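Asks: Sharing a model that was predicted from the sequence below.
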Amino acid sequence: MVAEGDEAGLLSRRQSLWLTGAGLSLIAVCYGLARFAYGLFVPVFRAEFALDAGTAGAIASGSYVSYCLAIIASTILTPRFGGRAVAVAAGMTATAGVLIVAAAPTAGVLAVGVLIAGSSTGVASPPLAHAVAHTVPAPMRNRTQTVINAGTGIGVAVAGPIALLTHEHWRVAWVLFAIICALATLWAAFVVPSGPVNRSGATTADALIPRPLLPTGSGRLLTAAALMGAASSAMWTFGRDLLVSTGGMSESASSIAWVFLGAFGVLGAAAGDLSRCFGIRASWVTTMLVMGLATGLLAAYPGIVAVAWLASAAFGAAYIALTGLLLIGGTEVYTQAPAAGVGLAFLVIALGQAAGAPVMGALSASAGPFIAFIAAAAVAAIGAFIRPVVRRP
């Protein structure tokens, strides 16, 4: 097991790398498998459980709502029980939710499984941010945060080939997801440090309500997060369904598009370097515009394989980079409460997605998927100019 660190409470470089690997793996299974794999399987779920676009969007929205509740609970519990305990709870939640999806006999049970699995992402982010902020040396901290955050891309990239290989046997795919979730949970149990723990329950720097609640820069940070979440909801929920139902793309080609989305999402690990070289504001504008362009491109040419793959790759890289920029912003705006800062930023992303998913589903059902995706692209374009402002005290 990784020790808590040196005399100053910081991990060595080797220990920090182990933490990075374990954290990246946990984020990969919670986000890439337990949460976002739902969008990959929307076509087969719609056929299996006779779901229309509105119902599929509502289930996705429920997943985001459960995420919101979970991230609040995780932000409260992390300083009290430590990063390791809450991180392990996240992995166990992901494993349980994925298993429920695998065994779901009805649409109702499917929705319950998706809600539980989706909540694991809310549990995972604050303890990992807490552990990194308090135990990783400062020169490595931002890069460690953004590399761990890029685990989402790896998880999405892993889900694609599994879906392709299992094809119509989707339950087998979700059982495999559960096994991978369990393995990542074990790794986290042995590697993630607890960080500072306050078991007395007294107010700490990582309390649920940081002081001040809205420090300088928080308004723009949270508004940017909300618009980014809403703009991304169309792709995450209906991206593959658009390729199959509207574009007439084959199962293999649409699954490969999902692999590209995840694989290029790993490039989002460069968010820390982007923010250092160009600043968060300039990086945000460029990356949001890329995400909006990718969303619009997929809507315009859903039947052209090369365009779909390119758009998926660009979306994946942009999305992960944007979450990385918000993660850095959350830890820097809320310097005395990094877990609370990350929790608030990611909570607002999910609120944007929870609002966006049913709206995109309703738009798709009434006006067609093209209009829904163009609306999402427009939200991204607007959000590009709501730039997070990070002010260090």
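Replies: Received, thanks. As the structure is a prediction and not an experimental result, all values here were calculated from the model. Numbers count the residues shown, from 1 in each chain.

Asks: CA atoms for contacts and neighbours, from now on please.
Replies: OK.

Asks: which strands and helices sit next to the helix or strand encompassing residue 68?
Replies: Per DSSP states H and E: residue 68 is located in helix 53-81. The contact analysis (3 or more CA pairs under 8 Å, 6 or more residues apart in numbering; DSSP states H and E) places helix 53-81 against helix 83-103, helix 107-135, helix 338-367.

Asks: buried set for the shortest one?
Replies: What that stands for is helix 83-103. 83-102 (16 or more other CA atoms under 10 Å).

Asks: Over to the second one?
Replies: Residues of helix 107-135 classed as buried: 107, 110-135 (neighbour count, 16+ other CA under 10 Å).

Asks: Equivalent analysis for the longest one, please.
Replies: Neighbour counts using 16+ other CA under 10 Å place 338-364 of helix 338-367 among the buried residues.

Asks: got the angle for it vs helix 83-103?
Replies: Put simply, helix 338-367 runs at 20 degrees to helix 83-103, going by axes from the mean of the first three to the mean of the last three CA atoms, to 10 degrees.

Asks: need the next SSE after helix 338-367, C-terminal direction.
Replies: Downstream of helix 338-367, the first helix or strand assigned by DSSP H and E is helix 369-383.

Asks: got the contact list for that next one?
Replies: Identification of contacts with helix 369-383 by CA atoms under 8 Å, 6 or more residues apart in numbering yields 224, 227-228, 230-235, 242, 246, 288-289, 291-296, 299-300, 360-361, 363-364.

Asks: relative to helix 338-367, how tilted is it?
Replies: 140 degrees.

Asks: Report the distance from helix 369-383 to the chain centre.
Replies: Here the centre of helix 369-383 is set off from its chain's centre by 20 Å, with CA atoms, centre = their mean, to the nearest Å.

Asks: And stretch 81-99, by the same measure?
Replies: That offset, for stretch 81-99, works out to 15 Å (CA atoms, centre = their mean).

Asks: returning to what we had before: just the contacts of helix 369-383: which are in helices?
Replies: If you go by DSSP state H, those have 224, 227-228, 230-235, 288-289, 291-296, 299-300, 360-361, 363-364 in helices.

Asks: Separate out the buried members of those residues.
Replies: 224, 227-228, 230-235, 288-289, 291-296, 299-300, 360-361, 363-364.

Asks: didn't residue 365 look like it was pressed against residue 56?
Replies: No: using CA atoms under 8 Å, residue 365 makes no contact with residue 56, being 10.9 Å away.

Asks: Alongside the first one, take a look at this:
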Amino acid sequence: MSFGPARMGFGLFVPDFRATFSISTSTVGFVSSLGFTGFFLGLLAAQWMLSRRGPAAPVLSGMAAASLGLVIVALAPNLIMLAAGVFLASSSAGFAWTPFNDAVHRKIRCIDCPSVLSEISSGTSVGIFATGLAALWMVYAGVSWRVCWMAFALLALGVLVGNLVALGRLDKAPPARQAQPKWTNVFQTVALPLFSVAFVFGTISAIYIAFAVDYLAEAGGIPGLTKDTTPALVFVLYGIFGLTGLLTARLKNLIGLPWLLRLLMLAGALSLVFTALLPGSWVGLILSAGLQGVHVMMISALLALWSERLFPALPSFSFTAALLATAAGNVFGPSIAGLASTVYGAPAMFLAAALLPAVTLVALLGRRATRAICKVDY
């Protein structure tokens, strides 16, 4: 719920928001960045709550924020209220994600933790897939987008109750090894590749979420289908291919962390290239959404595994630091991309954005980067 409708729903419904609120491409970028700012602040608040109240408090706060934010969007009479709802709903992702790292280490055997963390991250795919199906239902049933968002809000309330039951049995007190962590504990040279990958990942994933759906729809949609179905199909394919995130731990063990990172950076770059060059075709849609889904879900899982390997005594704290780098990319990416799209056009903007993961891929080929990554690839 937090990473499906609450955080990514704005990008899916951009065409509807354009029609209702008459917003420009640059405004889309700023609203998207505002939402990701909520994600950034949610991460900070979650870490503060986690260290004092345990994992249940931030997760439940996040689902409450999602429910309220989704309701505000559903009822929004103007752009200001829409932006406020997007900000609040998106903050739920920051509240809800990292505390599960802490919860996993309290209740799951160490040998099973990598697989469980991958499964938790891949829950995003299910949320995105379901959001896409809801949008398809909206198109073919002829209902308003406001009905969809109100339904999302009710589902978020149900998820809040489910997590209250699941996490209520955990101890509120944090483990001894998590006591009084300091940011200087994770800001070390060995973590530079982690934070760099996280920032690039955050930048391009946010750009895709904010602009790809609207661009693919405006480019004419898919032959044989109405233009209104394109946004929903993007999310459905994104979610289906994103389920590959369940294989992250196995692939990492099979080919190693350095090569997996390189392949995922390539997937992210190609996703943006296909978005720019092949809109209006089934091939372009499948490659664009599919590669982006693989890129996002596998890197999301890798950040959890990688940060834990670097700082095993601080699993949630180090993951929060990595996600703050991701959130920083989330905030800056859409704003800059929105302005660039207005000036130079969407295809040029997507191609320029593809340079970020491409350059990162080249940097990861260097021996120094490989040695730094392999220090924790065991």
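Replies: In hand now; what should we look at? Quantities reported herein were computed from a predicted structural model and do not represent experimental measurements.

Asks: Make a markdown table from the helices and strands packed on helix 53-81 of structure 1 and add distance to residue 165 of structure 1 to it.
Replies: Shown next, in a markdown table, are the helices and strands packed on helix 53-81 of structure 1 (distance: least, CA to CA, whole Å):
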| stretch | distance to residue 165 of structure 1 |
| --- | --- |
| helix 83-103 | 16 |
| helix 107-135 | 22 |
| helix 338-367 | 28 |
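
Asks: Residue 170 of structure 1: which of these is closest?
Replies: When the helices and strands packed on helix 53-81 of structure 1 are compared by CA to CA, helix 83-103 sits nearest residue 170 of structure 1, at 7.7 Å.

Asks: quick one, that closest one and helix 107-135 angle?
Replies: Relative orientation of helix 83-103 of structure 1 and helix 107-135, computed by the same axes, to 10 degrees: 160 degrees.

Asks: In structure 2, which residues correspond to helix 83-103 of structure 1?
Replies: With TM-score structural alignment applied, helix 83-103 of structure 1 matches the range 55-75 in structure 2.

Asks: again with stretch 349-367 of structure 1
Replies: Mapping stretch 349-367 of structure 1 onto structure 2 (TM-score structural alignment) gives residues 326-344.

Asks: ok, now stretch 315-322 of structure 1?
Replies: Taking TM-score structural alignment, stretch 315-322 of structure 1 hits residues 292-299 over in structure 2.

Asks: what's the answer for stretch 36-48 of structure 1, then?
Replies: The aligned range for stretch 36-48 of structure 1 is 8-20, by TM-score structural alignment.

Asks: Show me which positions of the matching stretch end up buried.
Replies: So stretch 8-20 of structure 2, judged by 16+ other CA under 10 Å, has buried residues 8-17.

Asks: Stretch 158-165 of structure 1: average distance to aligned residues in structure 2?
Replies: Overlaying structure 2 shows stretch 158-165 of structure 1 at a mean distance of 1.0 Å from the equivalent residues (mean CA distance after the TM-score superposition for structure 1).

Asks: What's the end-to-end length of stretch 14-31 of structure 2?
Replies: Stretch 14-31 of structure 2 has an end-to-end distance of 10 Å (CA to CA, to the nearest Å).

Asks: Residues contacting that stretch, please?
Replies: Stretch 14-31 of structure 2 is contacted by residues 78-79, 83, 86, 145, 210-211, 213-214, 334-339, 341-342 when judged by CA under 8 Å, 6+ apart.

Asks: do stretch 162-177 of structure 2 as well
Replies: 50-56, 59-60, 103, 106, 313-314.

Asks: Apply 10 Å and report the result again.
Replies: Around stretch 162-177 of structure 2, the neighbours that count as contacts under CA atoms under 10 Å, 6 or more residues apart in numbering are 50-57, 59-60, 63, 100, 102-103, 105-107, 156, 158-160, 179-180, 312-315.

Asks: same question, stretch 137-153 of structure 2
Replies: By CA under 10 Å, 6+ apart, stretch 137-153 of structure 2 touches 1, 4-6, 9, 13, 16-17, 63-76, 89, 131-136, 155-156, 158-159, 226, 228-229, 232.

Asks: The same query, at a cut-off of 7 Å, please.
Replies: For stretch 137-153 of structure 2, contacts defined as CA atoms under 7 Å, 6 or more residues apart in numbering pick out 5, 67, 70-71, 74-75, 134, 228-229.

Asks: same deal with stretch 230-240 of structure 2?
Replies: Contacts to stretch 230-240 of structure 2, defined as CA under 7 Å, 6+ apart, come from residues 12, 125-126, 128-129, 132-133, 135-136, 213-214, 217, 221-222, 285-286, 289-290, 292-293.

Asks: which of these are buried?
Replies: Buried members of the contacts of stretch 230-240 of structure 2, counted by 16+ other CA under 10 Å: 12, 125-126, 128-129, 132-133, 135-136, 213-214, 217, 221-222, 285-286, 289-290, 292-293.

Asks: Return the subset of these lying in helices.
Replies: 12, 125-126, 128-129, 132-133, 135-136, 213-214, 217, 285-286, 289-290, 292-293.

Asks: just to revisit the earlier point, so of the buried residues of stretch 8-20 of structure 2, which ones are in helices?
Replies: Using DSSP H, the members of the buried residues of stretch 8-20 of structure 2 that fall in helices are 8-12, 14-17.

Asks: Rebuild these as a markdown table, extending it with distance to residue 251 of structure 2.
Replies: Formatted as a markdown table, these follow (distance: CA to CA, whole Å):
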| residue | distance to residue 251 of structure 2 |
| --- | --- |
| 8 | 27 |
| 9 | 30 |
| 10 | 32 |
| 11 | 30 |
| 12 | 30 |
| 14 | 35 |
| 15 | 37 |
| 16 | 39 |
| 17 | 39 |
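
Asks: What count of nearby residues applies to residue 199 of structure 1?
Replies: Number of residues near residue 199 of structure 1 (other CA atoms under 10 Å) recorded here: 11.
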